[in-house]
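# 3D model of this:
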Amino acid sequence: MSEFTLYIGNKCFSSWSLRPWVAMRHLEIPFEEVLVRLRTPETAANLANVSPTGQVPVLVHKPLNHTGGMVWETLSILEYLADLFPEKKLWPADIGARALARSAATEMHSGFREVRYGWPMNLRRPKGHKPLDAEGEAQRARIEALWRECREKHGKGGPFLFGHFTAADAMYAPVVTRFDTYGGDLAPDTRAYVDAILALPAMRQWYAEAAKEPWPEPGPDE
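Below you'll find the model as predicted:
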């Protein structure tokens, strides 16, 4: 039995759940997965049993005692894993690259609302271009500029934002699905980064398991 349990929501649309899940799968950190189905009359009560905020993801680590064995909020989970497993290099070693990676990850955590709401994560939705409003387009352009900056400054060693896979890539993984679903024809460098994330075995596993979910939500047109 693993010492970690990760509580997540529906894989088809729970974007915050995807972030620590794909990081732990890709980095081969063993964990047990518990899915709490969202959008049901019982969801709030079920989440209250496992999450202090009533939201997922939540990571339970059995040896952790001072917080009741629990870490919540996606970025906190990734930081906790980085502390536990420094050899996994969830943050770049170079201090300048690490500062940029943390800034990019935090900007994702707190921002890009119009992109997230205009292009909701829905792995059932057929691919096709969907225009955003003016603010959404500005945010989309900012995301691409940020990806470009990270790749140009620190991404020469591999296909990800900082060469190797980091917490910043985990934070942007759901955004990658949005660009792929709604973005239409992408700029070549954006397409290359999107394809690199989607090619991860962990991402392919998430997509495959999302496709097997028997529940109707969300519909393919949502």
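# please count neighbours and contacts with C-alpha atoms only from this point.
Noted.
# pull the contacting residues for residue 188.
The contact partners of residue 188, by C-alpha atoms under 8 Å, 6 or more residues apart in numbering, come to none.
# repeat that with 10 Å
residue 194 (C-alpha atoms under 10 Å, 6 or more residues apart in numbering).
# then residue 149?
Taking C-alpha under 10 Å, 6+ apart, we find residue 149 in contact with 100, 143, 155, 161, 162.
# tabulate the residues you listed (a markdown table), appending secondary structure and neighbour count.
Shown next, in a markdown table, are the contacts of residue 149 (DSSP: H, G, I helix; E, B strand; the rest coil; neighbours: other C-alpha atoms under 10 Å):
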| residue | secondary structure | neighbour count |
| --- | --- | --- |
| 100 | helix | 20 |
| 143 | helix | 20 |
| 155 | coil | 19 |
| 161 | coil | 27 |
| 162 | strand | 27 |
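# which one of those is nearest residue 171?
When the contacts of residue 149 are compared for distance to residue 171 (C-alpha to C-alpha), residue 161 wins out at 11.1 Å.
# I'd say the closest one and residue 144 touch.
No. Taking contacts as C-alpha atoms under 10 Å, residue 161 lies outside contact range of residue 144: 11.2 Å.
# next, the second sequence, to be compared with the first:
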Amino acid sequence: MLKLIIGNKAYSSWSLRGWLAVRQSGLPYEEITVPLYDEAWDRRREGAEFAPSSGKVPILWDGETVVWDSLAIVDWLADRVGRERFWPEDPAARGMARSMAAEMHSSFAALRREHSMNIRRRYAPVPPSEAVQADLARLFELWAQARARFGGDGDFLFGAFGAADIMFAPVCTRLVTYGLPTPRFALPYLQAVFEHPFLQDWIADAQAEDWVIEKFEAAPGAAA
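Below you'll find the model as predicted:
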């Protein structure tokens, strides 16, 4: 059985991606949630289970094989269960989906930095910085292209829920948490992601957590 180690569901965006990938695989798994940055964090991350990733989550153990980094977890699981469960069948769509997933993995630094994930909160909207506006413009450009070219009759970026949606899911939560300006065309996609049963399960678990990390609780623009 797979063993997936993740951080707090309220805050850990990369854990969400890895967890969604495991749920999408359909494989049985054991889930271990560890509170990030608590008193035992430094000691815990030095343990044998965390050593390969230097303490970063998510980390997936598949027997003796260890895989860390959310995009690597997606690829590992796709190899295990069939790539069609994660990626579009059409080559052009698959190429675009892979590119978008990789761009999400490596880009959008301002959006990540200034609007960390906090699924439990809803803040009054504050005008985003120019850097975040640029990230949002690129984000919505990608979504529009994917939906127009390959969305078809489905609700997600490439029709069916897949790896690209997994990578963008934490961004969807940020748009809602911070009330970030979202064009009308993107709202049905945003709703589809939030209503997906996997994300609903994650949100319910996040709401039930009693861990609070203060640095992730400050409203945008609040004094440090």
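# now what about the TM-score between them?
Once superposed, the chains reach a TM-score of 0.91 (TM-score structural alignment, normalised by the length of structure 1), with 215 aligned residues with a C-alpha RMSD of 1.6 Å.
# so what's the corresponding residue of structure 2 for residue 42 of structure 1 up against?
In structure 2, the residue matched to residue 42 of structure 1 (TM-score structural alignment) is residue 40. Residue 40 of structure 2 makes contacts with residue 34, as judged by C-alpha under 10 Å, 6+ apart.
# which one in structure 1 is aligned with residue 111 of structure 2?
By TM-score structural alignment, residue 111 of structure 2 lines up with residue 115 in structure 1.
# and if you look at residue 73 of structure 2?
Using TM-score structural alignment as the criterion, residue 73 of structure 2 maps onto residue 77 of structure 1.
# which residues touch whichever strand or helix holds that match?
If you go by DSSP states H and E, residue 77 of structure 1 is part of helix 74-84. Outside helix 74-84 of structure 1, the residues within contact range by C-alpha under 10 Å, 6+ apart are 6, 16-21, 23-24, 29, 56-60, 70-72, 85, 88-91, 102, 105-106, 108-109, 166-168, 170-171.
# and the buried ones among those, selectable in PyMOL?
Buried subset of the contacts of helix 74-84 of structure 1, written as a PyMOL selection, criterion 16 or more other C-alpha atoms under 10 Å:
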select buried, resi 6+16+17+18+19+20+21+23+24+56+57+58+59+60+70+71+72+88+89+90+91+102+105+108+109+166+167+168+170+171
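# sitting in strands, which of the contacts of helix 74-84 of structure 1 do you find?
Using DSSP state E, the subset of the contacts of helix 74-84 of structure 1 located in strands is 6, 58, 59, 60, 70, 71, 72.
# closest to residue 203 of structure 1 among those?
Distances from residue 203 of structure 1 to these, taken by C-alpha to C-alpha, are shortest for residue 6, at 16.5 Å.
# from residue 137 of structure 1, how far out is that closest one?
With distances taken as C-alpha to C-alpha, to the nearest Å, residue 6 of structure 1 is found 34 Å from residue 137 of structure 1.
# what are the boundaries of the helices in structure 1?
Remark: helices assigned in structure 1 by DSSP state H are 15-26, 43-48, 74-84, 95-110, 113-118, 134-154, 167-182, 188-198, 201-211.
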